[in-house]
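1. Below is the sequence, then the predicted model.
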Amino acid sequence: MRAGMLAGCGALVLAGCASMPDNGGLESVEASQRPDSQVRVFALPPKDNVGPSSIVEGFLEALTSDDPSYTMARKYLTPNAAKNWEPERQTVVLDEGPSTRPTGRPNSGNDGRSYELTGHQVATVDQQQAYQPRGGSYQGDLHLTQVNTSKGKQWRIDVLPEGVVLGESDFQRIYSSVSKYYYAVDSTSGGEAGQRRMVADPVFVRQWTDPLTETVKELLQGPTRWLNPVVRTAFPTHAGLRKGTDSLAPDDANKLTVPLNEAGSRAGQAKCKEMAAQLLFSLRDLSSSSVNEVELKRSDGRFMCAMTEDGADALAAPRSTGRVPDQYFLDAKGRLVRMPGKSRSDKSPEQVPGPLGEGEQVLRSVAVSRDQERAAGVSNDGRSLYVASLISGASLGDPVARSHAKAEKNGFTTPSWDGNGDLWAADRDPKHRRLLMFGQGQADKVQKVRVEGLGDDATIETVKASADGARIALRVAEKDTTSLWIGRVERRPDANGDTEVSVTELRRAAPQMEEVTAVSWAGDSRLVVVGREPGGLQQMQYVSSDGSTPTGQALPGLTRVSEIAASDNDELPLLAHSDDGIVRLPSGAAWQSVLKDGTAPIYPG
């Protein structure tokens, strides 16, 4: 049946088939209005003896096809332009397909034609396949000339914009997001302290090329520029697939054999195991992959090493302690309570042991360490930050930090623990705004963290450290907007030999929202965000750490959500604080009430 759908409009292999005048106003190419992401789209070659507008239209349509090498698109170009065009250099993503207009600009002494491409830019994907949200207007130029062919003179494009220009719906149909994995590094110890903690590096690959092989190739090419300063790869420099290896596929036992070139073959056994673990982590979330074992071979075909998924999990630092994380929140008296992560919805919460659960200090927000052995809590007036053990009989002690904010709302944010055991919190005192990190949660290891690119009038309202310790999500209020940013966490030795921590290269996540209310990490490269678009109502959605929005992951609405929490374990329900108190969303179910008078829902982290 699907083959039958691809007939009409000159075999109707492309949707839209919009006509375009040679002069006049803007005409939008409608290739972006194609809802079925499973329909493969094939381009048609240029027709003979058609005008320049038809060539422009055909070329833009060919860019939306599933041709991995753009063979048909190149037929719309002059021989020299086809030779020099590099579609992989970048992909420009517009909210809709590009609009075109003949410009009538003077050309260089020949009977050429010029066209302008315009649209509202959403993002770019660079040569490393890394996604970067972009706003504002897009404008590109096309020029056509007539060339001699066996069918006589024909119009062809000789000047065109860099890379590829697509509408957002076509981009989502053609590309899929995958996460490459690298090892977090701690530069203060030569890169060894954090070597076993994996960091996700999301990139986009074309769905119809060979996603498994493309993901392996992207992994071998190394981390993206943004992530590179805080990660390392176990693969040797210039490592790649053995020459002639065009495609990879697992065998009947789901084992993937990866033959490496000479550079990749130089690794010893320990490095080889790390390389295999990177491959397994990177292929784990690929929908088309069923790989559960990887075998690496040298360039001469000899065996290097092999590793199973269990081996990779044992080698890399676990995302958690292995214990299913509990669900935590504060009861009506400001005490820390918890429920087992997979408990029934009718189970009552219980107080945690230790001073924060016993009510020694009334709290307004809290964070539990990822090993679930300690908790950090902010006093009800927002001015004191405590760290205490979750053990009966433990003492509360003095605050690890105090805020001098006059208004309670300007005290400490909800704290957050990263995967290294370090504690983060921001002080919103207007006279002394600061982001603080407490090494291993200790008061004597506190430092003020420089946030590169943060405006003087910006206030950090929420701090969420990632499990890998290499990234941090910041909800920032500035002027009339509250937006979400992802920063890279860099740790470098200073002149005294101490560690200087900074947050660098902030990049926007959920750029479509002008008012972000709440955020939580929901895995290695995904966050769940509550917010509102301009003129819209509050909504809840998943976003990727690179700023892209995964498709097909809609969440049911909830009334006035002020807090949200997700676990790294995607089998556990979302938690939220709304008008209905503490509620949770199990997979495949509706929101369920947990505690009417509860606040501050969290998972460890």
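-> Cool, the structure landed.
2. When you work out contacts or count neighbours from here on, use the C-alpha atoms and nothing else.
-> Fine.
3. Now do the closest residue to Leu142 other than its chain neighbours against Gly140, distance only.
-> Nearest non-adjacent residue to Leu142, counting by CA to CA, 6 or more residues apart in numbering: Leu160, 4.6 Å away. Leu160 is 8 Å from Gly140, where distance means CA to CA, to the nearest Å.
4. Looking at these two, which one has more neighbours?
-> Neighbours were counted for Leu160 and for Gly140 using other CA atoms under 10 Å; Leu160 has more, 18 against 15.
5. list the contacts for that one?
-> By CA atoms under 8 Å, 6 or more residues apart in numbering, Leu160 lies in contact with 140-143.
6. Against Asn84, how distant is it?
-> 11 Å.
7. Second structure for comparison follows:
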Amino acid sequence: MDAEPLDARAGRARVRRRRLRTVRAYAFGAAGLLLAGCASMPDRGDIRPVQASQGVDSQVRVFGVPPADKASPAEIVDGFLEAMTSDDPQLETARKYLTEAAAKSWKPGSAVTVLSSGLNRVPNRGEKDPEGPRWKVTGKKLATVDEHSAYQPQTGAREYEEFLQLVQNEDKQWRISTPPSGLVLSESDFQRIYMPVNKYYFAGGTLVADPVYVRQRTDPDSRMDPTTQTVQSLLAGPSRWLAPVVESSFPTGTELSPGTKSLSYDGQNTLRVPLNEKAENVAQPQCKKMATQLLYTVKDLTGSRLDQVELVRAGGKSTSLCSVSEVSAAAIAGRPKIPEFQYFVDSEKRLVRMKLDTSSEDQQARPEPVPGPLATPPGFKVRSAAVSHDERRAAVVSEDEHALYVVPLVGGGTMPQPMPVGKGGKAPVLTAPSWDASGDLWVADRDPQSPGLWRVPGGAGTPEKVQVAGLDGRRIASLKASADGVRIALLVDQPDGSKVLYVGRIERPDGKGDSSAVSVRELRPAAPQMVDVTAMSWAPRGRLLVVGRENGGVQQARYMLADGSMVAASLPGATGLSEVAVAATEDEAKPKPVVAYSEDGIVWLPPGAQWRTVAAGAGGRAPVYPG
């Protein structure tokens, strides 16, 4: 049976009830605002959509309304679904809709199911249950957030279905005996209640962002503030998807000192983090890596300046384990080098570079040919290119897309021989290449007879074909390796002509086996909201800038987290963009502009400004930053 809308009277009642249970999160001295009230709820009918607090902004606190005396089964179900969206401590109001046993065993913090719209609930009209009425709750599943706080977009079947069994207690009040295993929220409620944060782990000597979601305010279960929730999640270890390729410097079993509910800064902009006894006997180098993970995890969570993180002993002891400043943490973290130049292929098919000076009045760039062998051979034409992170080498694909060259950008000399990439057909059909921070070069062959992903170890070794689990013979249209070297974004051709964006995990051998064992595992959708993606680039803090369109929508450019969840930030005027480049620099004080290819040629977007043409008459395509 399809869902039908609530009648106008019931809709107005629901709106009134929401107004009575919402409080803006503004403090007035020591006093708070308290609102209470009640409203009638429908006690019969068929399917009812329950779209809790749609459109409520993140400054609104929601408090549940307890069940009324002699409330009908329909009122109990509706009231419980609404109360799951509340900010009550321990979700006390939601538990009042449950039986005593269910209230004690319910663990809403174990997982979150995110639905693309509100819940529909309908009484089960099958065989009558001797215990009481059963209500079926349904919806379209968008994603889940697991016990590690990791967001997982839904793939495959998206139907959500749950049965809520109602029974009468000794007071003849209807209560739910079988609640969902965790929270069930609409997308709007999820965005109001939760916020994305990055926690950081090491892959070799490089910090890797692991995106998770925490409560925007105090967690109802743990009573921890957002910073403490995030630190707790960091100590618990990486998400399951990222765990095979990263490691934590914290010893197993490390937790916050018992009773820690909040973390704050002192007058010297230092965050002190008390840890239990598991962290007491680590060596200083390891301790400083622990503090570095914490500093990068926490520094984006507050508007306050964070200069230092200090780890202190458990039990209220004042003895410091170690500390790390922002400057020293940067050296430990292995952050990517800030790019000196931006590169593109000009109208004469040459690889050129430029500095984008946002301080100049005319803000016009002056492209120049790159130095080295690419500047010397007359007639050599470039289709696409990638520049290594140290900007000392370029990988270029010939104009016919059949040959890949790795060329030094220093000194002179002649063009080297092409790399032996591709096996099938008359010649490979190569995508634009991409470098990772370890110096490996990645490129895909789109030859229909033998498509595949290739890696050139160190940019100089023998090319190796890489196994991509889940690709199922589909061709890669374009790719981009992340600067941290553990993820790769793949734009994949679909049978209907559209392109879908995936992120895969790069698994490398442990040094004991064959180096050709490098593979890409667990592809997951990186832009599930978009039906067609045309361009993408890695951006700072483990994000992706994605150009595409949603179903029935126009082209747009949005920042996405690597887990496939959408970040609010979007770029203006994205119509017509077919290639984009974003500098993967952590220098947020001086962000690099977005550079793109459009019908107007190479354009760039300075921070806080509008799109501008790079240079009048310069033409060109294939813009890239190092990487």
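-> Received, thanks. Quantities reported herein were computed from a predicted structural model and do not represent experimental measurements.
8. Overlay them and tell me the TM-score.
-> Once superposed, the chains reach a TM-score of 0.91 (TM-score structural alignment, normalised by the length of the first structure), with 580 aligned residues with a CA RMSD of 2.3 Å.
9. picking up where we left off before, what's the counterpart of the residue nearest to Leu142 of the first structure in the second structure?
-> In the second structure, the residue equivalent to Leu160 of the first structure is Pro179, according to TM-score structural alignment.
10. just Ser502 of the first structure next, same as before
-> In the second structure, the residue matched to Ser502 of the first structure (TM-score structural alignment) is Ser519.
11. and what of Glu61 of the first structure?
-> In the second structure, Glu61 of the first structure lands on Glu82 (TM-score structural alignment).
12. what's the mean gap between the helix or strand where that match lies and the aligned bit of the first structure?
-> Taking DSSP states H and E as the definition, one finds Glu82 of the second structure inside helix 73-83. Superposed on the first structure, helix 73-83 of the second structure shows a mean distance of 1.2 Å to its aligned residues (mean CA distance after the TM-score superposition for the first structure).
13. Show the subsequent helix or strand relative to that helix.
-> The element immediately downstream of helix 73-83 of the second structure (helix or strand, assigned by DSSP H and E) is helix 92-95.
14. corresponding residues in the first structure for that next one?
-> The aligned range for helix 92-95 of the second structure in the first structure is 71-74, by TM-score structural alignment.
15. Kindly report the same for stretch 229-237 of the second structure.
-> With TM-score structural alignment as the criterion, stretch 229-237 of the second structure aligns to 214-222.
16. Buried residues of the matching stretch, list them for me.
-> For stretch 214-222 of the first structure, a neighbour-count test (16 or more other CA atoms under 10 Å) marks 214-216, 218-222 as buried.
17. Tell me the one of those residues nearest Arg319 of the first structure?
-> Proximity of these to Arg319 of the first structure (CA to CA) peaks at Leu219, which lies at 20.6 Å.
18. Look at the closest one and give its secondary structure.
-> helix (DSSP: H, G, I helix; E, B strand; the rest coil).
19. Centre of the chain to the helix holding Glu82 of the second structure, how far?
-> 32 Å (CA atoms, centre = their mean, to the nearest Å).
20. which residues are contacting it?
-> Applying CA under 8 Å, 6+ apart, the contact partners of helix 73-83 of the second structure are 41-44, 50, 52, 63-67, 91, 93-95, 97, 133, 135, 164, 166, 174-176, 184.
21. distance of the nearest residue to Ala375 of the second structure once chain neighbours are set aside from Tyr625 of the second structure?
-> Sequence neighbours aside, Pro369 is the residue nearest to Ala375 of the second structure in space, at 6.3 Å (criterion: CA to CA, 6+ apart). Distance, Pro369 of the second structure to Tyr625 of the second structure, by CA to CA: 15 Å.
22. Between those two, tell me which one has more neighbours.
-> Tyr625 (26 against 17).
23. From Ile332 of the second structure, how far off is the match of Leu160 of the first structure?
-> Distance from Pro179 of the second structure to Ile332 of the second structure, by CA to CA: 47 Å.
24. Among the contacts of Leu160 of the first structure, name the ones in strands.
-> 140-143 (DSSP state E).
25. Kindly supply the PyMOL command isolating those of those residues that are buried.
-> To isolate the buried members of those in PyMOL, using 16+ other CA under 10 Å:
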select buried, resi 141+142+143
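26. So which of the ones in strands among the contacts of Leu160 of the first structure is the closest to Lys479 of the first structure?
-> Gly140 (32.8 Å).
27. Against Ala31 of the first structure, how distant is that closest one?
-> Applying CA to CA to Gly140 of the first structure and Ala31 of the first structure gives a distance of 18 Å.
28. just so I have it, where are all the helices in the stretch 101-250 of the second structure?
-> Applying DSSP state H, counting those that start in this stretch to the stretch 101-250 of the second structure gives helices spanning 187-193, 226-236.
29. how far apart are the shortest one and its match in the first structure?
-> Which is helix 187-193 of the second structure. After superposition onto the first structure, helix 187-193 of the second structure sits on average 0.5 Å from its aligned residues (mean CA distance after the TM-score superposition for the first structure).
30. So what's the residue count around the equivalent of Val41 of the first structure over in the second structure?
-> The alignment partner of Val41 of the first structure in the second structure, by TM-score structural alignment, is Val62. Counted by other CA under 10 Å, the residues lying close to Val62 of the second structure total 25.
31. So Val62 of the second structure is in contact with Arg21, correct?
-> Yes - the criterion here is CA atoms under 8 Å, and Val62 of the second structure meets it with Arg21 at 5.7 Å.
32. related to what we said a few turns ago, JSON lines please, covering the contacts of Leu160 of the first structure and showing distance to Glu373 of the first structure.
-> Output for the contacts of Leu160 of the first structure, formatted as JSON lines (distance: CA to CA, whole Å):
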{"residue": "Gly140", "distance to Glu373 of the first structure": "56"}
{"residue": "Asp141", "distance to Glu373 of the first structure": "60"}
{"residue": "Leu142", "distance to Glu373 of the first structure": "62"}
{"residue": "His143", "distance to Glu373 of the first structure": "65"}
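33. From Leu311 of the second structure, how far off is Met267 of the second structure?
-> Residue 267 of the second structure: Gly, not Met. With CA to CA as the criterion, Gly267 of the second structure and Leu311 of the second structure are 17 Å apart.
34. Likewise for Thr462 of the second structure?
-> 46 Å.
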